[in-house]
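Enquirer: The following block contains a protein sequence and its predicted model.
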Amino acid sequence: MTALTLSASSAASVRADAVVVGLTTGPKGPVVAAGGEAVDRAYDGKLAATLEILGASGGEGEATRLPAPAGFKAPLVLAVGLGDAPADGAAWPAEALRRAAGVASRALAGAKKAAFALPAGDAACVEAVALGALLGSYAFTASRGTGSKGGKEPLGEAVVLGGKPRDKEYKAAAERATVLAQEMNRTRDLVNTPPNELYPASFATLVQAAAKEHGLKVEVLDDKALAKGGYGGILGVGMGSQRPPRLVRVAYTHAKAKKTLALVGKGITYDSGGISLKPPGFNETMKSDMSGAAAVFATVVAAARLGLKVNVTGWLALAENMPSGSALRPGDVLRTYSGKTVEVLNTDAEGRLVLCDAITRAGEENPDAIVDVATLTGAMVMALGGQVFAIMGNDDGLRSQIHTIAEAAGEAAWPMPLPDNLRKGLDSPIADLKNIGERMGGGLVAGLYLREFVNDGTAWAHLDIAGPAFHEGAPYGYTPKGGTGSAVRTLVALAERAAAGSLL
């Protein structure tokens, strides 16, 4: 991954391949943003006018190159658009800084070193610039062969100017940005890994390796242990595959922790739909159906690396949903770990079947809150689009807190209801529940189904990240094509809130 350095040096004196400055929109044309004053002076105050001639307006997503002025150690200046400047001299929104830095990193792929002279007046801004730069430089290269022409190498090093390398607050900000970026990129790598390489057993092996590295406790239940324990939901989904399922428990504990979070992740390493086969055009990205489990895994590792004073337990419900002679059939009835029976009417509604077992098991440890994360329903993509995830739950306070935390972390999210009138549609004439209900409001129905497996008195939230977990379009900001690392920032911030004693 791209290296990160803080520097108090001037833009002119930094030896780099490029200096990055910010450009904002103004009533009379683009304006050089704070942090770029020294660069502007080197152009005799005409940097914005020169960039405007080159077509720049300061709008978000723009990247405009021009030769560096005389006396600079770097040969290139890259101006990136920040959009409208904050009113009344307020601090720049962190998300605007992250996106601009991400645009710059992507534009400078192949360069060895870039100096970021973006607005960085405090540690929070330094963290935002650093995180955006590190996320924007991401590239998945593991599947490329020798001699591949698949693209340029990522930016080698990002130097954030305006940082104070010896200041504890700034150093902590840089460390947090590095951990978040590395764990989000871990999630992206897992999501992007081809399903012939990432399957339940290999995923579990990766977790075991990371657990050893970061001092985590890990337990892996294989298919025999799942059968002995009565995990009928996970086993049912995995019946059609030659690669048997796993339930992985990975835990971080802190001696001074007063709160415990249980995070549950859907880990369908490939989802064909099973016997209820997906139509053509919907299978190609289904390696991403384990995004929730990847986000949970990365969050537990991040909590350990940051030394948070909270206990965080991750439950990864891993299975491959395939059609075969041994596959789960529409009409089958499964006995889940909770003891409740489920009539399966659609084998493509499999995520809730693995999650319900894991949620029940997580509840046995009496955590202060359970949060599950899943690419659960296409219905929620229809409702909220491709960049917003949904938040549901049985506790309005937890749901509201997660919404506030997600927005502050730069992840678009929206609280959704669990209407009781939709619950009746889950009633089965032969079992305790059906795995599908009414078609309209299907994302909410899925949440209602999961709620049935949460212990009374336990606060629970459900994040449906089906939209933002995998990006099929062109890269933008710090978001690449493919796996995005959705929900990791929110979950880490949630763990930090719990560590501070201000959760619920």
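Expert: All right, it came through fine.
Enquirer: contacts, neighbours, all on C-alpha from now
Expert: Will do.
Enquirer: what separates the residue lying closest to residue 178 once chain neighbours are set aside from residue 336, distance-wise?
Expert: Leaving aside its sequence neighbours, residue 178 sits nearest to residue 131 (C-alpha to C-alpha, 6 or more residues apart in numbering; 6.9 Å). From residue 131 across to residue 336, the span is 41 Å (C-alpha to C-alpha, to the nearest Å).
Enquirer: try residue 32
Expert: The value you get for residue 32 to residue 336, if C-alpha to C-alpha is used, is 60 Å.
Enquirer: who does the strand or helix carrying residue 178 touch, helix- and strand-wise?
Expert: Here residue 178, judged by DSSP states H and E, is contained in helix 168-192. Under the contact definition 3 or more C-alpha pairs under 8 Å, 6 or more residues apart in numbering; DSSP states H and E, helix 168-192 sits against strand 3-7, helix 123-136, helix 291-306, strand 482-483, helix 488-499.
Enquirer: Let me know which of those is the nearest to residue 250.
Expert: Set against residue 250 and scored by C-alpha to C-alpha, these come closest in helix 291-306, at 7.4 Å.
Enquirer: so what does the closest one touch, helix or strand wise?
Expert: helix 168-192, helix 200-214, strand 246-252, strand 260-271, strand 311-321, strand 369-374, helix 488-499.
Enquirer: re the thing from before, what inclination does the helix holding residue 178 have with respect to helix 488-499?
Expert: 130 degrees (axes from the mean of the first three to the mean of the last three C-alpha atoms, to 10 degrees).
Enquirer: May I see the buried residues of helix 168-192?
Expert: Neighbour counts over helix 168-192 (16 or more other C-alpha atoms under 10 Å) mark 170-171, 173-192 as buried.
Enquirer: Stretch 207-224 now?
Expert: Buried residues in stretch 207-224 (16+ other C-alpha under 10 Å): 207, 208, 210, 211, 216, 218, 220, 221, 222, 223.
Enquirer: dropping in the other structure now:
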Amino acid sequence: MTALTLSTAAAPGLRADAIVIGVAKGDKAPVVAPGAEAVDKAYDGRLAGVLETLGASGAEGEVTKLPAPPGFKAPLVVAVGLGAAPGKGGAYDAEALRKAAGVAARTLAGTKKAAYALPVADAAAVGAIAEGALLGAYSFDAYKENGKNGKGNGKAPLAEVAVLGGKPRDKAHKAAAERATAVAEELNRARDLVNTPPNDLNPEAFAAVAQAAAKEHGIKVQVLDEKALAKGGYGGILGVGAGSASAPRLVKLSYTSSKAKKHLAFVGKGITYDSGGISLKPAGHNETMKCDMSGAAAVFAAVVAAARLGLDVNVTGWLALAENMPSGSATRPGDVLRMYSGKTVEVLNTDAEGRLVLADALWAASAEKPDAIVDVATLTGAMMLALGSRTFGVMANDDTFRSAVVEASAQVGEASWPMPLPEHLRKGMDSPVADIANMGERMGGGLVAGLFLREFVGEGITWAHLDIAGPAFNEGGPFGYTPKGGTGSAVRTLVRVAELAASGDLA
């Protein structure tokens, strides 16, 4: 795990493997960003020209390496692109700092210590740099030979990050660093869960991870096994898990604060492997389906992060865990399930299973009358077609709350987009034999799924649905602070929503 420190030391005298500086795009030439003054001075004020000669432009994601000047204890300077330079007197955007810090951390994998001399205008910048570095340093080597010692892929993660300009005795700077550490460590734990092969992470194993974390952080936990689910009438979760040798689970995590005035419920889809069930996925669509529990991983991480941060809000996390497999005992297209709410659902497609487990968990969450519910799920391929691989959709039964969630995601650097719930699409889910079918019109499939979930939210409860099917799993190359594989999408948005609720600023 990468260590984080704040340091007021001057860059030349700091013992490190590299000094990380920022370079931005100016009107005509690259511009050296604040924080790199000592390096620039050692180059007689000509660092920008040297970087330009080496091909640097300051573009986002760009990396330029050069030997450290004489007198520096670190042997290497790494200049990372920040994108467009802000106007006169302006500060660098927090997300630009996050991305640059993450790129540097990935570039410096295999080294022990990096000193980050990026622009630090305030505590928010300290937090952004720290968070980006800790997220960028992530790697998942547990299943490679020699595991985490780095020999599996030749390079161990960057071991230590020192944020220069971060004042360890400044309360705001210290708090920003502590927040960044808690959020990044829990988000990286969510990434680990998403990346874990499904033969090692079935519903029971996921529940055990949640129980261990809950014990460590003072969170109350309740796990409903298959017997308890049957006794309680959780027909959706049981129906989805019926075809698997690994029985389903419903995990409830409760973080409470004595100062809380609001109660939030987070609900996560936790399909630890999705074959499609009897409606089997075609070849080429199964290989990454271990990621179908990303919503539950995000909820789990957010609840633990809220506990670590001691937020003044009550947060209950619901992890709806099941494995969707075909077998003689599997739910069939045409079957009717009686859900926890009492409603019946005609299953027209067993690969539309996420909405079934979420429906039971949403109704269970509603029974506690929280102030708001947010569910998170890798729910529909339709959302990927609509928004691509880096943006998640946000639907809600309240436009103001939907806007608040979208704004919260923007504040932490997660891309989202508000999506509607058109009433005319509801009719497509009418069933001749049940209260509702789990499929409707093909066009607008992501919105249809949202409308289905809305049916299982308690009356009068504010609710939002995050469809993270696109950004939850990165099948391409790493970028910024985002690795290949599990990304931890929505964790930071959920934490921000909880923070806003705690401060009384959540609409």
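Expert: Arrived safely. Here the structure is a predicted model, which is why all the values come from computation and not from measurement.
Enquirer: Can you calculate the TM-score here?
Expert: TM-score for the superposed chains, counting by TM-score structural alignment, normalised by the length of the first structure: 0.99, backed by 504 aligned residues with a C-alpha RMSD of 0.8 Å.
Enquirer: So residue 131 and residue 336 of the first structure - more neighbours on which side?
Expert: Shown here are residue 131 of the first structure and residue 336; by other C-alpha atoms under 10 Å, residue 131 has more neighbours (30 against 23).
Enquirer: Isn't that one up against residue 182?
Expert: No. Residue 131 of the first structure lies out of contact with residue 182 (C-alpha atoms under 8 Å); the separation is 9.6 Å.
Enquirer: Same list, the helices and strands packed on helix 168-192 of the first structure, but as JSON lines with distance to residue 14 of the first structure please.
Expert: Supplementary listing: those in JSON lines, determined by distance: least, C-alpha to C-alpha, whole Å:
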{"stretch": "strand 3-7", "distance to residue 14 of the first structure": "9"}
{"stretch": "helix 123-136", "distance to residue 14 of the first structure": "17"}
{"stretch": "helix 291-306", "distance to residue 14 of the first structure": "30"}
{"stretch": "strand 482-483", "distance to residue 14 of the first structure": "34"}
{"stretch": "helix 488-499", "distance to residue 14 of the first structure": "31"}
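Enquirer: Between those, which one is closest to residue 252 of the first structure.
Expert: Among these, if distance is taken as C-alpha to C-alpha, the winner is helix 291-306, at 6.1 Å.
Enquirer: So what does residue 206 of the first structure match up with in the second structure?
Expert: Applying TM-score structural alignment, one finds that residue 206 of the first structure aligns to residue 209 in the second structure.
Enquirer: what about its match, how many neighbours?
Expert: Residue 209 of the second structure, neighbours per other C-alpha under 10 Å, totals 13.
Enquirer: and what of residue 421 of the first structure?
Expert: Around residue 421 of the first structure there are 8 residues (other C-alpha under 10 Å).
Enquirer: Just tell me what it corresponds to in the second structure.
Expert: Checking TM-score structural alignment: residue 421 of the first structure goes with residue 424.
Enquirer: Find the residue closest to the alignment partner in the second structure of residue 434 of the first structure in space, skipping its chain neighbours.
Expert: Here residue 434 of the first structure is matched to residue 437 in the second structure, going by TM-score structural alignment. Distance criterion C-alpha to C-alpha, 6+ apart; nearest residue to residue 437 of the second structure, sequence neighbours excluded, is residue 346 at 4.5 Å.
Enquirer: which ones are touching that neighbour?
Expert: 334, 335, 336, 337, 431, 433, 434, 435, 436, 437, 438 (C-alpha atoms under 8 Å, 6 or more residues apart in numbering).
Enquirer: Which strand or helix spans residue 453 of the second structure?
Expert: Assigned by DSSP H and E, residue 453 of the second structure falls in helix 445-454.
Enquirer: I'd like to know how far residue 386 of the second structure sits from residue 221 of the second structure.
Expert: 37 Å.
Enquirer: cool, residue 247 of the second structure as well?
Expert: Distance from residue 247 of the second structure to residue 221 of the second structure, by C-alpha to C-alpha: 19 Å.
Enquirer: what do you get for residue 481 of the second structure?
Expert: 31 Å.
Enquirer: what does residue 56 of the second structure give?
Expert: 51 Å.
Enquirer: same check, this time on residue 23 of the second structure
Expert: Taken as C-alpha to C-alpha, the span from residue 23 of the second structure to residue 221 of the second structure is 47 Å.
Enquirer: now do residue 67 of the second structure
Expert: From residue 67 of the second structure to residue 221 of the second structure the distance is 52 Å (C-alpha to C-alpha).
Enquirer: And residue 381 of the second structure, by the same measure?
Expert: When residue 381 of the second structure is compared with residue 221 of the second structure (using C-alpha to C-alpha), they lie 32 Å apart.
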